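Asks: one predicted model, sequence on top.
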Amino acid sequence: MLKQLEQAALMAGRAIMDVYEAGPSVAYKDDASPVTEADERAEAIILDHLVRAFPDIPVVAEESVAAGKVPDIGSGDFFLVDPLDGTKEFINRRNDFTVNIALISGGVPVAGIVYAPARGVAYTGADGVANRLDVSPEFQIVAREVISVRPRGEALVGVASRSHNSLETEAFLAENGISDYRSVGSSLKFCLVAEGTADVYPRFGRTMEWDTAAGDAVLRAAGGVTVGLDGAPLPYGKTNQASDTDFANPHFIAWGSR
């Protein structure tokens, strides 16, 4: 399973970098969020790969959902795909945009990959094992290293969104005595906690499940957890929500060692 996700992400990353180097053209969706041809090309590659490899597992993908194509996930397994997480970072030519692919089973992200093609690094998680992968300019995996969250110390290091910071996030950091924190785009924030670079990632802005599932899978495999403000693990496959749209997340906190 994970090998197939890695192959799909690497192929999508190659297409994304082709657009990145040529310079993307930008359009805007109904919710005013930006989209580029890189999002669309990467999603088409991932969908083609997943449908061929796993024809019986439905795929919920960001751009397809935006176009009104939402599969019936029922109560079984399904994939969540964000072909280009951090589109704003991509447009502004920062290197912390990612490809996100995750498998959800029983409402839990059980396998996932986060690939940052401009950084030449990817993170995977499945079966209680998380890895950091070094990826060559030829889009080949050249090294793997097992990663895990670090033991919690007295001074915590936080990581926060570069493009979606909030007063609630700043209040959380202050309340927990966190003066040392990094601002990073995309789902790499989960991965920094997973590899022990940071201890916590609070998110009080709006996110969708495809934004978080792959990073959450990596973090959980590395020994961390993502919880809602009620303290329960963040669930996936949230449809027919009275207070929000399908697949929308509540506010959450991603912790390393608690």
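Replies: Thanks, I have it.
Asks: rest of the way, CA atoms for contacts and neighbours
Replies: OK.
Asks: where along the stretch 151-258 of the chain do the helices fall?
Replies: Listed in chain order, the helices found in the stretch 151-258 of the chain under DSSP state H, counting those that start in this stretch are 167-175, 188-194, 209-221.
Asks: for Asp31, helix, strand, or coil?
Replies: Secondary structure assignment for Asp31 (DSSP: H, G, I helix; E, B strand; the rest coil): coil.
Asks: ok, now how distant is it from Gly86?
Replies: Distance check for Asp31 against Gly86: by CA to CA, to the nearest Å, it reads 16 Å.
Asks: just to revisit the earlier point, closest to Ile147 out of the helices of the stretch 151-258 of the chain?
Replies: helix 188-194 (6.9 Å; CA to CA).
Asks: need the residues that contact the closest one.
Replies: Applying CA atoms under 8 Å, 6 or more residues apart in numbering, the contact partners of helix 188-194 are 96-98, 114, 116, 123, 130, 147-149, 159-161, 198-201, 215-216, 218-220, 222-224, 254-256.
Asks: do stretch 11-21 as well
Replies: Under the contact criterion CA under 8 Å, 6+ apart, stretch 11-21 has outside partners 37-39, 41-43, 45-46, 83-84, 90, 93, 99, 115-118, 139.
Asks: that older thread, looking at the helices of the stretch 151-258 of the chain, spot the one closest to Val60.
Replies: Using CA to CA as the criterion, the shortest distance between Val60 and those is 7.9 Å, found for helix 209-221.
Asks: verify the stated contact: Ala111 with Ala130.
Replies: No - between Ala111 and Ala130 there is no contact, the gap being 9.6 Å when judged by CA atoms under 8 Å.
Asks: dropping in the other structure now:
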Amino acid sequence: MLKHICQLARDAGNHIMKLYFSKKLTYKFYKLDNTPVTNADHEAHEIIYKKLLLITPNIPIVSEEGFYNLKMIKGYKTYWLIDPIDGTKEFLKKNGEFTVNISLIKNGKPTLGVIYVPFSKVLYYSDSKKSWKSINNSYEKEIHVSNSKIPVVVISRSHPDVELNSYLKKLKNYKILKIGSSLKFCLIAEGKAQIYPRFGNTNIWDTAAGSVIVSAAGGQVRTWKGKKLNYLISTSNSFKNSGFCVLSS
């Protein structure tokens, strides 16, 4: 299963890169939450959606680019959760910091996670027991979190948190790295960063794959109240996550 999903993420990523290097996008508009969406998002969604139906026809799919009646999907215990392009703003800025996210949710918990970085052809993936990194579909290694005397704090490039400055004042020594998309999870999982504090809103498709990759690599993802992120869909909170912090220990 994991091998199939890894290849699926690569397939979607390859298509995204064709559009990334094209002279212009077919269309771009803004959603109600003022976030951009392009034909690349929708076409990647179609590729992933159709192939997931072939791989697991009996498992429902929830995607950022889908349209859902929350009352109908509230009872999903097992489902695929996908973000065809996490970091559309970075895609539009042409900085390469965007990813394809695919995760399998069971009973409110991510049990499989795949994050593909199309620009660099780097793949991160986990079966919830171990996490790996693959480069250019060949070199592969198991990854682990790593602590540091001067931790690297990764923060969003395009989504500033107003509470972030107060949090950083509590840290004595640290380095800041701004980066887009779920790459922040990946950097912690492979030991290149140690802290990712997030106070602002995120959606469940932004975090599910990254959560399982970090956890299996030895790190942790917790809300500011110390709880795990919950991926059981409810009609009350829609697809929103509460604030959280990703730590290497």
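Replies: On my side now, so go ahead. Quantities reported herein were computed from a predicted structural model and do not represent experimental measurements.
Asks: the more surrounded of Asp31 and Gly86 of the first structure?
Replies: Using other CA atoms under 10 Å, the more surrounded residue of Asp31 of the first structure and Gly86 is Gly86, with 25 against 7.
Asks: against Tyr115 of the first structure, how distant is the more buried one?
Replies: Counting by CA to CA, the separation of Gly86 of the first structure from Tyr115 of the first structure is 12 Å.
Asks: which position in the second structure pairs with Glu40 of the first structure?
Replies: Correspondence of Glu40 of the first structure to the second structure, assessed by TM-score structural alignment: His42.
Asks: doesn't Ala102 make contact with Phe79 of the first structure?
Replies: Yes - between Phe79 of the first structure and Ala102 there is a contact at 5.6 Å, judged by CA under 8 Å.
Asks: looking at these two, which is more packed in?
Replies: For Phe79 of the first structure and Ala102, the more surrounded residue by other CA under 10 Å is Ala102, and the numbers stand at 32 against 25.
Asks: report the contact partners of that one.
Replies: In this structure, Ala102 of the first structure makes contact with Phe79, Leu80, Val81, Pro109, Val110, Ala111, Gly112, Ile113, Ala213, Ala214, Ala217, judged by CA under 8 Å, 6+ apart.
Asks: closest to Asp56 of the first structure out of these?
Replies: Nearest to Asp56 of the first structure among the contacts of Ala102 of the first structure, counting by CA to CA, is Phe79 at 10.8 Å.
Asks: which SSE is the closest one in?
Replies: In this structure, Phe79 of the first structure is located in strand 78-85 according to DSSP states H and E.
Asks: so which bit of the second structure is that strand matched to?
Replies: Correspondence between strand 78-85 of the first structure and the second structure is established over residues 79-86, with TM-score structural alignment as the criterion.
Asks: with the first structure overlaid, report how far the matching stretch is off on average.
Replies: Superposing on the first structure places stretch 79-86 of the second structure at an average distance of 0.5 Å from its equivalents, by mean CA distance after the TM-score superposition for the first structure.
Asks: any idea what Ile59 of the second structure aligns with in the first structure?
Replies: For Ile59 of the second structure, the aligned position in the first structure is Ile57, judged by TM-score structural alignment.
Asks: just the ones in strands from the contacts of helix 188-194 of the first structure, please.
Replies: Residues from the contacts of helix 188-194 of the first structure lying in strands, with DSSP state E as the criterion: 98, 114, 116, 123, 130, 147, 159-161, 200-201, 254-255.
Asks: so which of those residues is the most crowded?
Replies: Comparing those on neighbour count, Val114 comes out first with 35 neighbours (neighbours: other CA under 10 Å).
Asks: neighbours around Ser25 of the first structure, how many?
Replies: Applying other CA under 10 Å, we find 12 residues neighbouring Ser25 of the first structure.
Asks: go ahead and confirm it touches Glu37.
Replies: Yes - counting by CA under 8 Å, Ser25 of the first structure touches Glu37, with 7.0 Å between them.
Asks: what about the spatially closest residue to Ala61 of the first structure that is not a sequence neighbour, how many residues close to it?
Replies: Spatially, and ignoring its direct neighbours in sequence, Ala61 of the first structure is nearest to Val81 (4.5 Å; CA to CA, 6 or more residues apart in numbering). The criterion is other CA under 10 Å. On that basis, Val81 of the first structure has 29 neighbouring residues.
Asks: state the distance from Val81 of the first structure to Asp211 of the first structure.
Replies: In this view, Val81 of the first structure and Asp211 of the first structure are 8 Å apart by CA to CA.
Asks: what's the answer for Phe252 of the first structure, then?
Replies: Following CA to CA, the distance that separates Phe252 of the first structure from Asp211 of the first structure is 13 Å.
Asks: now for Gly86 and Tyr115 of the first structure: what residues contact both?
Replies: Taking CA under 8 Å, 6+ apart as the contact rule, Gly86 of the first structure and Tyr115 both touch Thr98.
Asks: for the first structure, what's the longest helix?
Replies: For the first structure, the longest helix by residue count, based on DSSP state H, is helix 2-22.
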